[in-house]
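Q: Show me how the following folds:
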Amino acid sequence: MANFNTAFGLCSTTDSRGLLGVAEDDDGCVVVTLGKSMIIRCRLSDQKQLNSWSTALAKLTSKVVWNAIDENYVGVFDNVYIKQWTKVDSSLEKAKKHKFKNEIHELLLYSKDNILRKSKLIVLFKNGSIRDLESALSSCKDSTPDVIQPQEIIELADIIFDGVRRHLIIVTKYENKYRQCYCASLEDGNFLIGEPIKKTKLRRPGTSLLGFTILAGEKGNSVLTFWSDGFLYSLPLPLESEKCGVGKYLGAINVISKTSEVAIQAVGHDHIAIYGGDISEEGAFLGIYNVKFGVIQAQASFKMFNKPPRMWLIDNNLVIVMGQRLVCVPFNLQTQTLSALVGSRALHSHLQTPSEICTIVPTAVWDENGMDVKPPEVDYPDKIKEQLITFSSEGWSEFGICQALMGQLIESKDIDTLLWCLNNFSDIPEDHLVRMIQLALRDKKNEIFKSGDGEDLKSKFLNKILSIPVDSFSLLTNLKRLFDFDDCLALVGYLTGLLSNAGVEDVSVADSTAVLEWTMTLLDAFYQYFILSKDPKVLESVATMKEQVEELVVALNDMAKIIPYVTGLQKGKSVGKKRCGGSYSVERFRLYT
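A: Below is the predicted model:
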């Protein structure tokens, strides 16, 4: 499990776009490179500024980092110089500098297979080559071989360890068109790049890449990518071939805006932090996503959001840019407890006892002649057959399949295919359910709901939607976001009709419960509209709803009185009144005539 603690302001920034970065220091401190000429050192516990340095001549081009081995600070100036200084140094102008032949992109910290647990400083050049700091300083006049193309810009770089060898992973942007992922094995004993160097394009048709990070999991390393359709993909590392693509589908995140870039940071073996715009397009969203179980375990909302979003991991703290300030958000990762995740979505609320939860295993069936009988194939709709087969073979969840397909079906008003999805899927996103109801309610003339056998297709369609298990909070959010008050009144009228039929038609308890749940959520979503409205039609609809609810309450009270008698009959007990209440009898006789 994961949770956030109270956030606090770390320091102010004069220009959030000019901020070069935040790096971990020693003794619970951080070093913040505010711009090209200003560096400060702050303590996290009380946000006190302990040191500051400035430079007038040479300009910083990447964030300053703390070298724990030599106990000094290292910075890159004008892309070609490296300077080192200590805490007691007051001026950077006098610090010794080393000039390099190749331009430097940034300084990396690597400690994954370091026995001393002290991060080793790695110099990353703009051409993709790397050297450890000691080797780089001793050979600063030597040129380094090109790993990436000149048209590419490095956006993310890290060194991973797979238990046998170290690998350099670089994600680049090619001419502002698409991203590429490079994987290069490093020679044993040093950080020299060996052969071969593999690369793959991070590109999916019809979507754009919003964010990415490198995750060092317990079972292996991977590049996680988040796309504009809300899908999260995992690309295993090291790369097996140059045709890996974006990897396999991992899950969907639908609580964050998918119209702007997001910042993603690995915070554990199975957790990532994701920071971006709020789903309402107002403010910012910060959450911790469990990659193993596919759920958001912690989330926080903020009123301000900067584009592009920026985030750094400092021990157990996430440092984010918010307006003209750096904000620190502490978090905790606790032992994984699967039981605590159950109920995060109301997907299996129909399961009442553990005995109803079955494990599906492969079986074989033979006919009387001994021939193996194959189970009948699923009759997929022609319009989505190929996509369904592809998604199923890739191991997509029902939620992910519905998220990918049903949006297009709603736009094309394909009622038959949508009805097939409703009959075969139970984990359908709430926003799609709301949009389908909206589609049905706005079809006043039944132009898209036509049935040749005379069956009321619209009622069948709406009743099936209302019977799908939903998460009340997500449903409430999507009703507020997608419905207007006219849609609300139309649905209230339909729900009122269902409640009135509950007493005369064969309506199951589950259907009645679903109708009541939708009714309560709908009234919660538009509570203020009903309170403030003076429209006679609105008042009439509310009064009609009240009458139906009161009738149902009376019916429920009558049923409560009948239940004990019915239970007694089921147990074989007599329900007639007894003439005597004990083991004796009373007789009356005349003593005198």
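
Q: C-alpha only now, for contacts and for neighbours.
A: Fine.

Q: What segments of the stretch 101-250 of the chain are strands?
A: 104-110, 120-125, 130-132, 152-161, 166-174, 178-186, 193-202, 209-216, 221-227, 231-237, 248-252 (DSSP state E, counting those that start in this stretch).

Q: compare with the first, here's sequence two:
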Amino acid sequence: MAKLNSCYPLCPLIDRSPIGVTSDSDSGCAIVTLGKNIVIRYTLADQKQASSWSSKDKLTAPVIYDHVGKKYVAVFNQSIIKVWDNTDVDLNKLKKHKFDHPIHSLVSRERNAEPVVIFKNGASLSFSQALVDRKKNLSGSLPTKMSIKECFFIRLDDIGCIAIVAENDKGVTSFVIVEVDSERKPLHNIPIVRPDKKLLGLTTMQAEGTAFLVTFWSDGQLFSLPLAKSVRSEEGVGSSICTLNAVSVKNAVAMTQIATNHLAIYGADPSEEGAMLVIVNTQFMLVQAHQHYKMFSNNTNLWTIGPNLLLVVGHSLAVVPFLLDTEHLCALIGTHKPLQLTDHKASEVEQVLEMTTVSWDKNIGKKVADTTLKDFQKMQPVNVKMLADQGYSQAMLCEKLVASYLEETNLSGIVWLLQFLPDFPESALVTVLAFCLDTPPAAFRKLKYDKRKFHYLIDMDGDSQNGLVELSDKQRVVLDIIIRTSFSEAIILPHLRSKLNLQHCLALLQYIAQCLPQIKNTTDAQALMRWAAVLLDSHYQQLLLSTDECVSSTVHALKDLVESQVEYIDELKVLDPILRRIQSGQALQKPNIVQNMFYSIETLRLY
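A: Modelled structure (predicted):
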């Protein structure tokens, strides 16, 4: 699951696009080379300037941070490198390291490795080696007619390499891979060409020790080429992994990797009105998130700083926080067949048209195993089977059925969906929760469930009164199933804020506070704690500003429960080494007899 949060401006631009944006020593900061003479460090959380520098010499490459030397490094006038730290104020007074060969840019590596200096002729040297050889004649890997467009650091068979995207005078793009601090020929020189197709964007991806070249073309095809020391020329640009229709194929796009299997692409909207930012899951070949902008600039650039994407929107540099969460495979694929349980005997020849369906939910196997086939088919609603036969995913099933079930007060159907569909959407889950808390107990009388196979979170005699809402036994059945249903905190938070009022939130928190001290099942206790945390997060401001004594008492009750659990854990920590000594058969340490004395004498036997 991928999600793009709301975009917010970081700073106005001097030119159409900044020279570059790089990561800082602090994870929450970004180094923005705003113009030819200005460098600013921004704190992304509050959009404030942490520090800034200016110089008379022109910056010709993005400023980077050297994690080894703990200094900022910049290229001026393509031939000078300067180094400074936070205490330096005037960049004009810094020492100049002059080079005989023009420099293209600086590329950061891992935190335990110094940056790499990329020269315009294709030579790639580590920073310390470049300072030593700055007056030497460096042999490059590129012909004189080729110019560098972009550089990446990749690991090729566990060897650090520099990938250079270069273009010749005829407009043909090549992908050149060279080793750092090596005078040998390039490992690869791959022409990025497809007949009658135009290259719109490219990037590199690193996944499980393997590097990939990912390219996007004018026919909407996204290609991936695995990179290794021995890439065959007949492989070309690799194989097509998906067709992307979310961005326009008439303009160039910017691409960058944000996770092992996730790629961010920024380009023009297909309608040619504004821009579009999308996140593509390269494992399942699906667009998982997208965000539209009113203005699009031809100078498309995209940078990743931690969990944030930085891009040019209009005349500003904008920040788009993103979130990557646990994948729901069923929702990604869009079809499933777990509901087609049959007990017919197979014939001698049978054509198998379905694949084995597995569930990542630990409890679903037990649920299905405890329910016989006849009970399952008897409980399964007819419309569920009909939609499942048509290939509806679990999420789509819930979207179709939950609203109609609630309108008809068909609580048996709701309970069936909650029990047998592990991929229950968070939006529908909150809708059912609000209905359960807001509906009178009389509406739950028609609910049928097997008392022998269902167990409550806690046992109560008769109805339970929770201050704000009265819960009958059958209401508790639905509520307990909802609490046991898995969910994603990132997805459910907006729905809780919009669909659940403070009264509902408080009633549920009181129910959780009532259940927690008596709970014995670890899984149920974890589910209750997850719900308590997400409810406090979703209604934080309302709970904080409320002067109601009921709110205060409920929050204090939860606080006391958490503190008691923390004290219990601390006691277990003290008891743990004693139990381990007993388990290993070691004697417990004898108490020291000598106490409250200035000195003691011990006899040591040396031989």
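
Q: thinking again about what came up before, okay, the strands of the stretch 101-250 of the first structure in JSON lines with mean neighbour count next?
A: Formatted as JSON lines, the entries for those read as follows, by neighbours: other CA atoms under 10 Å:
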{"stretch": "strand 104-110", "mean neighbour count": "20"}
{"stretch": "strand 120-125", "mean neighbour count": "22"}
{"stretch": "strand 130-132", "mean neighbour count": "22"}
{"stretch": "strand 152-161", "mean neighbour count": "19"}
{"stretch": "strand 166-174", "mean neighbour count": "22"}
{"stretch": "strand 178-186", "mean neighbour count": "21"}
{"stretch": "strand 193-202", "mean neighbour count": "16"}
{"stretch": "strand 209-216", "mean neighbour count": "22"}
{"stretch": "strand 221-227", "mean neighbour count": "22"}
{"stretch": "strand 231-237", "mean neighbour count": "21"}
{"stretch": "strand 248-252", "mean neighbour count": "20"}
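
Q: Figure out which of those is closest to residue 332 of the first structure.
A: With distances scored as CA to CA, the stretch of the strands of the stretch 101-250 of the first structure nearest to residue 332 of the first structure is strand 209-216 (18.0 Å).

Q: can you tell me what part of the second structure the closest one aligns to?
A: For strand 209-216 of the first structure, the aligned range in the second structure is residues 199-206, judged by TM-score structural alignment.

Q: Same check on stretch 510-523 of the first structure?
A: Stretch 510-523 of the first structure corresponds to no residues in the second structure, going by TM-score structural alignment.

Q: contact partners of the match of strand 209-216 of the first structure?
A: Outside stretch 199-206 of the second structure, the residues within contact range by CA atoms under 8 Å, 6 or more residues apart in numbering are 152, 154-155, 192-193, 211-218, 249, 251-257, 260.

Q: how about the strands of the stretch 101-250 of the first structure, which one is nearest residue 311 of the first structure?
A: It is, among the strands of the stretch 101-250 of the first structure and with distance given as CA to CA, strand 209-216, at 11.6 Å.

Q: With the second structure overlaid, how far apart is that closest one on average?
A: Relative to the matching residues in the second structure, strand 209-216 of the first structure has an average distance of 0.3 Å after the fit, by mean CA distance after the TM-score superposition for the first structure.

Q: Need the counterpart of residue 377 of the second structure in the first structure.
A: That one, residue 377 of the second structure, aligns with nothing by TM-score structural alignment.

Q: Likewise for residue 308 of the second structure?
A: Structural alignment places residue 308 of the second structure opposite residue 317 in the first structure (criterion: TM-score structural alignment).

Q: how near is that match to residue 211 of the first structure?
A: 20 Å (CA to CA, to the nearest Å).

Q: just the strands in the stretch 301-450 of the first structure please.
A: Listed from the start of the chain, the stretch 301-450 of the first structure has strands (DSSP E, counting those that start in this stretch) covering 311-314, 317-322, 325-333, 365-366, 372-373.
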